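[1] no sequence for this one, just the structure:
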């Protein structure tokens, strides 16, 4: 389902630096940069539900082919939108002029969203939409209060309602509960969101695994250089004493 009219402005206001409320505990995302199957599923979820409004302009489909260990044809048939070429960047299908007209602002590129936020925040945010009839879009978010976007996953997750408690005479949200079940079980939905977040973490630094691999050799070289420098120092200074 790639109808852009049902794809939200994912994390639209995140660029404004609005933080999650401190009283809300974040859920843990199980991020695995070596799980290529999870990354492939996450990439597909992004294309299906997010790319209608958002781009990831700093990565190309061919780069994913190389990093995920799959051939170009599989990327084009199972991940990329119809008509894309392997050398294209992940540009949004939405026209910048139209997005400003419809939403008042151009949806941000999400290349670095996982680095500006973090995996747990994204995971918790995407799972924390609930029904709020006072809002224009009919939804709100426990992590990002008054966020200006609907819940793109409402059909999959179902509709959640807020359960309140009274603290010092004030009504506070205690937890969220599913009011109308979705098409996915809670476990399957959590796994789907985890895959999407895993992919967003990957695109924030595609070279991370290579950097870590090379880092071991760099540290080994520095260690050897330190040892040799120490021996030279002893040799040069032995006659001084």
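    Thanks, I have the structure now. Since we're looking at a predicted model, the values are computed, not measured. Numbering: from 1, shown residues only.

[2] make it CA atoms for all contacts and neighbour counts henceforth
    Fine.

[3] buried residues in the helix or strand that residue 39 is a member of, which are they?
    For residue 39, the host element (DSSP states H and E) is helix 36-49. Neighbour counts over helix 36-49 (16 or more other Cα atoms under 10 Å) mark 36, 38-49 as buried.

[4] pull the residues that contact it.
    By Cα atoms under 8 Å, 6 or more residues apart in numbering, the list of residues contacting helix 36-49 from outside reads 1-2, 7-8, 33, 68-69, 78-81, 152, 192-200, 202.

[5] can you lay out the buried residues of helix 36-49 as TSV showing distance to residue 214?
    As requested, these are arranged in TSV below (distance: Cα to Cα, whole Å):
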residue	distance to residue 214
36	20
38	24
39	22
40	25
41	28
42	26
43	26
44	30
45	31
46	30
47	31
48	34
49	35
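
[6] state which strand of the protein is the longest.
    strand 170-181 (DSSP state E).

[7] the following helix or strand past that one to helix 36-49, inter-axis angle?
    Toward the C-terminus, strand 170-181 is succeeded by helix 186-204 as the next helix or strand (DSSP H and E). With axes from the mean of the first three to the mean of the last three Cα atoms, to 10 degrees applied, the angle from helix 186-204 to helix 36-49 works out at 90 degrees.

[8] just the closest of the buried residues of helix 36-49 to residue 93, please.
    Nearest to residue 93 among those is residue 47, at 10.0 Å by Cα to Cα.

[9] how far away is that closest one from residue 76?
    Between residue 47 and residue 76 the computed distance is 11 Å (Cα to Cα, to the nearest Å).

[10] second structure follows, compare the two:
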């Protein structure tokens, strides 16, 4: 019981930290429409590809200290495949997904330590992550050279830019109907250089990555849902027998 309570407390703390560090109300653009993320929760091929993308592109800066590499076996990846394709040189298959980058270096380079992503998909939601990872654009006024429509003035560079290519955001001057103030209205993106993936393939890759992040935030979620169905069926049958037993018990009593 103590171990369970400790784990739950750790999940809660990590969730709070991730939300606080990654975005604040001053930076999040609540008016930017979110695209619906595809649901690949039952697609092992998608989750395996997402795990590969996470290790190759995210795990350089972001840790996932609540996830161990050997848990990826739940996705159908063998231990040998994990050791061959997903482990860094000094890591062991039983280690947690930590990063070698020191917090002081991260703060100096990005202005803040990149948050742990173990429960990031629960701190936010899949639609936010799916839209965020597809909304980067070139902005020479930012230290990293990148900005994001979902998270204005983001400190994170666009780590997937080689896959998506480089693009800029197009804005038009407009007037706010409520206040009458002059505003910049986003009207779309302009592709500057192509990526190694087509736009459709890139969106699919991001969907895989987001699906993996969602799975990582609660690896037992599909098992929990399946058990929930059986529990509800059991309670329904139990309720029926309890109802009939109650009727049989009271039928001769007036």
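    Noted; the coordinates are in hand. Please read these numbers as outputs of a predicted model, since none were measured by experiment.

[11] TM value for the aligned chains?
    Once superposed, the chains reach a TM-score of 0.87 (TM-score structural alignment, normalised by the length of structure 1), with 231 aligned residues with a Cα RMSD of 2.2 Å.

[12] overlap of the contact sets of residue 47 and residue 76 of structure 1?
    With Cα under 8 Å, 6+ apart, residue 47 of structure 1 and residue 76 have no common neighbours.

[13] residues near the counterpart of residue 161 of structure 2 in structure 1, how many?
    Aligned by TM-score structural alignment, residue 161 of structure 2 pairs with residue 154 of structure 1. Other residues within reach of residue 154 of structure 1 by the criterion other Cα atoms under 10 Å amount to 18.

[14] residue 198 of structure 2 maps to what in structure 1?
    Residue 198 of structure 2 maps onto residue 185 in structure 1 when the alignment is built from TM-score structural alignment.

[15] should've said residue 99 of structure 2
    So residue 99 of structure 2 corresponds to residue 92, using TM-score structural alignment.

[16] go ahead and confirm its match touches residue 84.
    No. Counting by Cα atoms under 8 Å, residue 92 of structure 1 does not reach residue 84; the two are 11.5 Å apart.

[17] how far away from the center of its chain is the helix or strand containing residue 5 of structure 2?
    Following DSSP H and E, one finds residue 5 of structure 2 within helix 2-22. Its chain's average C-alpha position is 16 Å from that of helix 2-22 of structure 2, according to Cα atoms, centre = their mean, to the nearest Å.

[18] and what of stretch 75-90 of structure 1?
    In terms of Cα atoms, centre = their mean, the centre of stretch 75-90 of structure 1 is found 19 Å from the chain centre.

[19] pull out the buried residues from it.
    75-76, 79-81, 84-86, 89-90.

[20] between the two ends of that stretch, how far is it?
    12 Å.

[21] quick one: residues in contact with it.
    So stretch 75-90 of structure 1 is contacted by 40, 43-44, 47, 51, 55-62, 64-65, 72 (Cα under 8 Å, 6+ apart).

[22] just to revisit the earlier point, so the helix holding residue 39 of structure 1 corresponds to what in structure 2?
    The alignment places helix 36-49 of structure 1 over residues 44-57 of structure 2 (TM-score structural alignment).

[23] how far away is the match of residue 161 of structure 2 from residue 144 of structure 1?
    Residue 154 of structure 1 is 17 Å from residue 144 of structure 1, by Cα to Cα.

[24] ditto for residue 165 of structure 1
    19 Å.

[25] between those two, which one's more packed in?
    residue 144 (21 against 13).

[26] mind listing what the aligned partner of residue 129 of structure 2 in structure 1 touches?
    When structure 1 is aligned by TM-score structural alignment, residue 129 of structure 2 is paired with residue 122. By Cα under 8 Å, 6+ apart, residue 122 of structure 1 lies in contact with 114, 197.

[27] ok, average deviation of the helix or strand hosting residue 122 of structure 1 from structure 2?
    Under the criterion of DSSP H and E, residue 122 of structure 1 resides in helix 119-127. Here the mean offset of helix 119-127 of structure 1 against structure 2 after fitting is 0.9 Å, by mean Cα distance after the TM-score superposition for structure 1.

[28] give the buried residues for that helix.
    Buried, per 16+ other Cα under 10 Å, within helix 119-127 of structure 1: 119-127.

[29] quick one: end-to-end distance for stretch 156-176 of structure 1.
    One end of stretch 156-176 of structure 1 to the other measures 16 Å (Cα to Cα).

[30] stretch 65-77 of structure 1 too?
    First-to-last residue span, stretch 65-77 of structure 1, Cα to Cα: 12 Å.

[31] quick check: the longest helix seen in structure 2 aligns to which part of structure 1?
    Ranked by residue count under DSSP state H, the longest helix found in structure 2 is helix 221-250. Mapped onto structure 1 using TM-score structural alignment, helix 221-250 of structure 2 covers residues 208-237.

[32] what about the matching stretch, distance to the chain center?
    With Cα atoms, centre = their mean as the basis, the mean position of stretch 208-237 of structure 1 lies at 36 Å from the chain mean.

[33] mean shift between that stretch and structure 2?
    Mean deviation for stretch 208-237 of structure 1: 1.4 Å (mean Cα distance after the TM-score superposition for structure 1).

[34] what residue of structure 1 takes the place of residue 152 of structure 2?
    So, by TM-score structural alignment, residue 152 of structure 2 is matched to residue 145.

[35] can you give me every residue that contacts that match?
    Counting by Cα under 8 Å, 6+ apart, residue 145 of structure 1 has contacts 20-21.

[36] how close does it get to residue 182 of structure 1?
    Note on residue 145 of structure 1: its distance to residue 182 of structure 1, by Cα to Cα, is 23 Å.

[37] just residue 51 of structure 1 next, same as before
    Distance from residue 51 of structure 1 to residue 182 of structure 1, counting by Cα to Cα: 22 Å.

[38] neighbour count winner among these two?
    Shown here are residue 51 of structure 1 and residue 182; by other Cα under 10 Å, residue 51 has more neighbours (27 against 17).
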